[in-house]
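A.B. asks: Okay, sequence plus prediction incoming.
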Amino acid sequence: MSRPREFDYDKVLHQLMLTFWEKGYKGTSLADLVAVSNLKKQSLYGAYGDKHALFIKALRLYRMQAMTSIQELLNQEPSALRTLELWKINLLEPSDDTCPKGCFIVNMALELGTEDAEASVEIDALFKDSEKLLEEVIIRGQQAGEITSHFPASLIAKNLATTQHGIRVLNKTSSSQEEIRAILDYSIDSIRAVPR
């Protein structure tokens, strides 16, 4: 019979995720993971697997948390345009200032490219899921006459999602909030329905 864990699995995994987020996959050492988890190497590997398996678990945790937050954000308002204003504010003023800069998934996409097949699955899933949620907002806006129907909702959503990922990169650079706000304002203004 195995001994019960003497630590909070999810809480430790969250701390490990933050370490990968801050240092990157390649920049995170086993010593870093042992230090942040307060576990011995054997216990760490026993609970989460090796460094790569742990990393994939951290990516998956982030994806689930991010999608829950995005879904909650995009379902607060019936108006698509008001929803996109909330989306803009969230990108300009991230609600959690305890996290490292940028988006963990976008950071890992930039670091790893397509060289890690398992990580690519998590990265692609977050990109596709966020596009799908934005597409639902766009469809709602097109049906209400708030958003242009000159382009398919899927294309508009892909464009907004690409802008979102780009903003996450800009947030890590010296780009000013004014520049980022102007990009987001343009992204929203350019899809407004033209009054007849």
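C.D. replies: Okay, I see it. Everything numeric in this text was worked out from a predicted model, so none of it was measured.
A.B. asks: contacts and neighbour counts: CA atoms only from here.
C.D. replies: Fine.
A.B. asks: For Ser187, give its distance to Lys88.
C.D. replies: According to CA to CA, to the nearest Å, Ser187 and Lys88 sit 10 Å apart.
A.B. asks: For the closest residue to Asn171 other than its chain neighbours, list the residues it contacts.
C.D. replies: Distances taken as CA to CA, 6 or more residues apart in numbering place Gly102 nearest to Asn171, at 6.0 Å, with adjacent residues excluded. Gly102 makes contact with 168-169, 171-172, according to CA atoms under 8 Å, 6 or more residues apart in numbering.
A.B. asks: Narrow those residues to those that are buried.
C.D. replies: With neighbours counted using 16 or more other CA atoms under 10 Å, the contacts of Gly102 contain these buried positions: 168-169, 171.
A.B. asks: host element of the residue nearest to Asn171?
C.D. replies: Gly102 is part of no helix or strand when elements are defined by DSSP states H and E.
A.B. asks: could you measure it against Met64, distance?
C.D. replies: As for Gly102, its distance to Met64 is 17 Å (criterion: CA to CA).
A.B. asks: Against that first model, consider the following:
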Amino acid sequence: MARPREFDESTAVEKAMHAFWERGYEGTSTQDLCEATGLGRSSVYNTFTSKKTLFRRSLEHYTTRELGKRKAILDGPGTAAERLAEVLDTAVEADLEDRRRGCLVVNTLAELGLPDDEVGAALRSDTRQNLAMFAECAREGVLDGSLRDGPSPADVAEFLLSTISGLRVMARRGTGRDAMHTVADLALAAIVAR
């Protein structure tokens, strides 16, 4: 009879996420994961089967959390332009608060590219969901008159996601708050109705 697990798997994933976020996939050793989670090597492998599986689970945990925050803003009150301004402002402030680590998704894309495996599938899923939310908000913005009609919602979504990714890179290289807010304001000015 197998011994019952004496740890919370979701807590272990959360702690592993922070280790990967701090050091990247390649830079995080199994020993780092053991120290971060408080699990022994055999528990890590018996539960998650591999470092890559634990990384994918950590990445999915991160993206679920971040998508939830973004969705709450985009589904919230105000015009589409106001909601997008809040998303951009939130991105700047979050990146400045955690500039040393940046964004786990952007960091992973920079480190690994878009691998043809479960990690790549998690990254593609995150991109699809972000693009869908931004495109829907862009459609709403044309209808409520706060965003200009012209660019397709899909193009606006790509533009916004690229802008946020760029802001995250700016934060990691040490760019100041004012410069980052200026970039966010310029991005918003490119799509708002005049």
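C.D. replies: Happy to help now that I have it. Note that this is a predicted model, so its numbers are computed, not measured.
A.B. asks: Quick check: of the buried ones among the contacts of Gly102 of the first structure, which lies closest to Leu74 of the first structure?
C.D. replies: Distance to Leu74 of the first structure across those (CA to CA) is lowest for Arg168, with 17.8 Å.
A.B. asks: picking that back up, redo the contacts of Gly102 of the first structure as JSON lines? Include secondary structure.
C.D. replies: Conversion of the contacts of Gly102 of the first structure to JSON lines gives the following (DSSP: H, G, I helix; E, B strand; the rest coil):
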{"residue": "Arg168", "secondary structure": "helix"}
{"residue": "Val169", "secondary structure": "helix"}
{"residue": "Asn171", "secondary structure": "coil"}
{"residue": "Lys172", "secondary structure": "coil"}
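A.B. asks: between those, which is nearest Gly27 of the first structure?
C.D. replies: In terms of CA to CA, no member of these lies closer to Gly27 of the first structure than Lys172, at 17.1 Å.
A.B. asks: max-length helix in the second structure?
C.D. replies: helix 118-144 (DSSP state H).
A.B. asks: packing partners for that one?
C.D. replies: Secondary-structure packing of helix 118-144 of the second structure (3 or more CA pairs under 8 Å, 6 or more residues apart in numbering; DSSP states H and E): helix 51-74, helix 80-97, helix 153-172.
A.B. asks: average offset between that helix and the first structure?
C.D. replies: In the superposition with the first structure, the aligned residues lie an average of 1.1 Å away from helix 118-144 of the second structure, counting by mean CA distance after the TM-score superposition for the first structure.
A.B. asks: relative to helix 80-97, how tilted is that helix?
C.D. replies: Orientation check (axes from the mean of the first three to the mean of the last three CA atoms, to 10 degrees): helix 118-144 of the second structure against helix 80-97 gives 140 degrees.
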